[in-house]
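for reference, the sequence and a predicted model appear below.
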Amino acid sequence: MSELKAGQKAPEFTVNDQNGNTVTLSEFAGKKVVLYFYPKDDTPGCTAEACNFRDNYQGLTAQGIVVLGVSVDDEKSHQKFITKHNLPFPLLADTDKKIVEAYGIWGEKNMYGKKYMGISRKTFLIDENGVISHIIEKVDTANSTAQVLDLLNS
């Protein structure tokens, strides 16, 4: 699959959230969606990013913005992560890797000379019509909300 770009229709998905509820992208038609992909629940960078969205969540929802986090962790792992950090938004359990593959962020990574398959941290901003308006390639985990708002309000 070719790499997604701003201006393209965001790939539709159907997946379970942390509570086993079915979530589809199309159910958020008419709203702006922050779809952020992160490697693993309860790791330092992923926790910083999730907590930054948590701490700014009311401001985001006041602007009609929906926040959805996605990793390949399962529902039980997401439940623990949400409970531990009091996260007010859903985490999607992409255990079959369909979403990460559709969005082109599942691939080979390299850490300390060891190659493995994993998620590249990336955030997609999707407009009210389901079109990708921005893609944040270099996520600042401690300031992820500011990155999103700077783009949406520019």
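Cool, got the structure. Numbers count the residues shown, from 1 in each chain.

use CA for all of it now, contacts and neighbours both
Noted.

between the two ends of stretch 132-140, how far is it?
20 Å (CA to CA, to the nearest Å).

mind listing what's buried in it?
By 16 or more other CA atoms under 10 Å, the buried positions in stretch 132-140 come out as 132, 133, 134, 135, 136, 139, 140.

out of those, which is nearest to residue 20?
residue 132 (26.2 Å; CA to CA).

sec struct for that closest one, please.
Assigned with DSSP: H, G, I helix; E, B strand; the rest coil, residue 132 falls in the strand class.

check which helix or strand the residue positioned nearest the centre of the chain maps to.
Geometric centre of the chain, nearest residue: residue 36, 1.8 Å, by CA atoms, centre = their mean. Assigning secondary structure by DSSP states H and E places residue 36 in strand 32-37.

okay, pairing it with this:
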Amino acid sequence: MTTRLQPGDTAPSFTLLDADEKEVSLADYRGRRVVVYFYPAASTPGCTKQACDFRDNLAELNDAGLDVVGISPDKPAKLAKFRDKEGLTFPLLSDPDRATLEAYGAFGEKKMYGKTVTGVIRSTFVIDAEGKVEEAQYNVRATGHVAKLRKDLAV
């Protein structure tokens, strides 16, 4: 069974490469709140919808003191192509060995089309300014998720 994070837990630290192959760490966001969301694959319909929803709501989230970071197992080159095609203005990070996905409980068994498969569990976390988990949402829907998150956070 995959470990699930709970509000109040210390967020697992990470340092991953972004689409430009620059290192980005959770520690870079210390002192600010950050939304860290995990998605299965760049340029797929659901993941594109979700990323574009974050893009379209980024100004309001930033105004509320929230940064956004997306993480998937994709290589930096694929992330760069996805970012450029969709005009994404927040960091997309590459976790090819899935260590960060696993640390957050965002990789494991899930149901897909009625079958049990192993893969990325679409998940979203809000990490507070001290590095603690404020929200931990697993098995989120690609469509409508950002609106629900904004409502949950009163943004």
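Everything's here; your move. Being a predicted model, the structure only gives us computed values, none of them experimental.

if we can go back for a sec, before we move on, what SS does the closest residue to the residue nearest to the centre of the first structure other than its chain neighbours have?
Nearest non-adjacent residue to residue 36 of the first structure, counting by CA to CA, 6 or more residues apart in numbering: residue 123, 4.2 Å away. Per three-state DSSP, the secondary structure class of residue 123 of the first structure is strand.

tell me, how many residues neighbour residue 123 of the first structure?
Using other CA atoms under 10 Å, residue 123 of the first structure has 23 neighbouring residues.

how close does it get to residue 113 of the first structure?
26 Å.

how close does the helix or strand just after the strand holding residue 36 of the first structure sit to the second structure?
For strand 32-37 of the first structure, the following helix or strand on the C-terminal side (DSSP H and E) is helix 44-55. Taken over the aligned residues, the distance from helix 44-55 of the first structure to the second structure averages 0.6 Å (mean CA distance after the TM-score superposition for the first structure).

how near is residue 145 of the second structure to residue 97 of the second structure?
26 Å.

higher neighbour count, the two?
Taking other CA under 10 Å, residue 145 of the second structure and residue 97 do not tie; residue 145 has more neighbours (16 against 10).

isn't that one right up against residue 52?
No - using CA atoms under 8 Å, residue 145 of the second structure is not in contact with residue 52, being 11.4 Å away.

show me where the second structure has helices.
45-63, 76-86, 99-103, 145-152 (DSSP state H).

make TSV out of the ones you listed and add distance to residue 10 of the second structure.
Converted to TSV, the helices of the second structure look like this (distance: least, CA to CA, whole Å):
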stretch	distance to residue 10 of the second structure
helix 45-63	22
helix 76-86	27
helix 99-103	11
helix 145-152	20
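
winner for burial among these?
helix 99-103 (a mean of 19; mean count of other CA atoms under 10 Å).

now for that one, which elements pack on it?
Packing partners of helix 99-103 of the second structure (3 or more CA pairs under 8 Å, 6 or more residues apart in numbering; DSSP states H and E): none among the helices and strands.

can you tell me the mean distance of it from the first structure after alignment?
Counting by mean CA distance after the TM-score superposition for the first structure, helix 99-103 of the second structure comes out at 0.7 Å.
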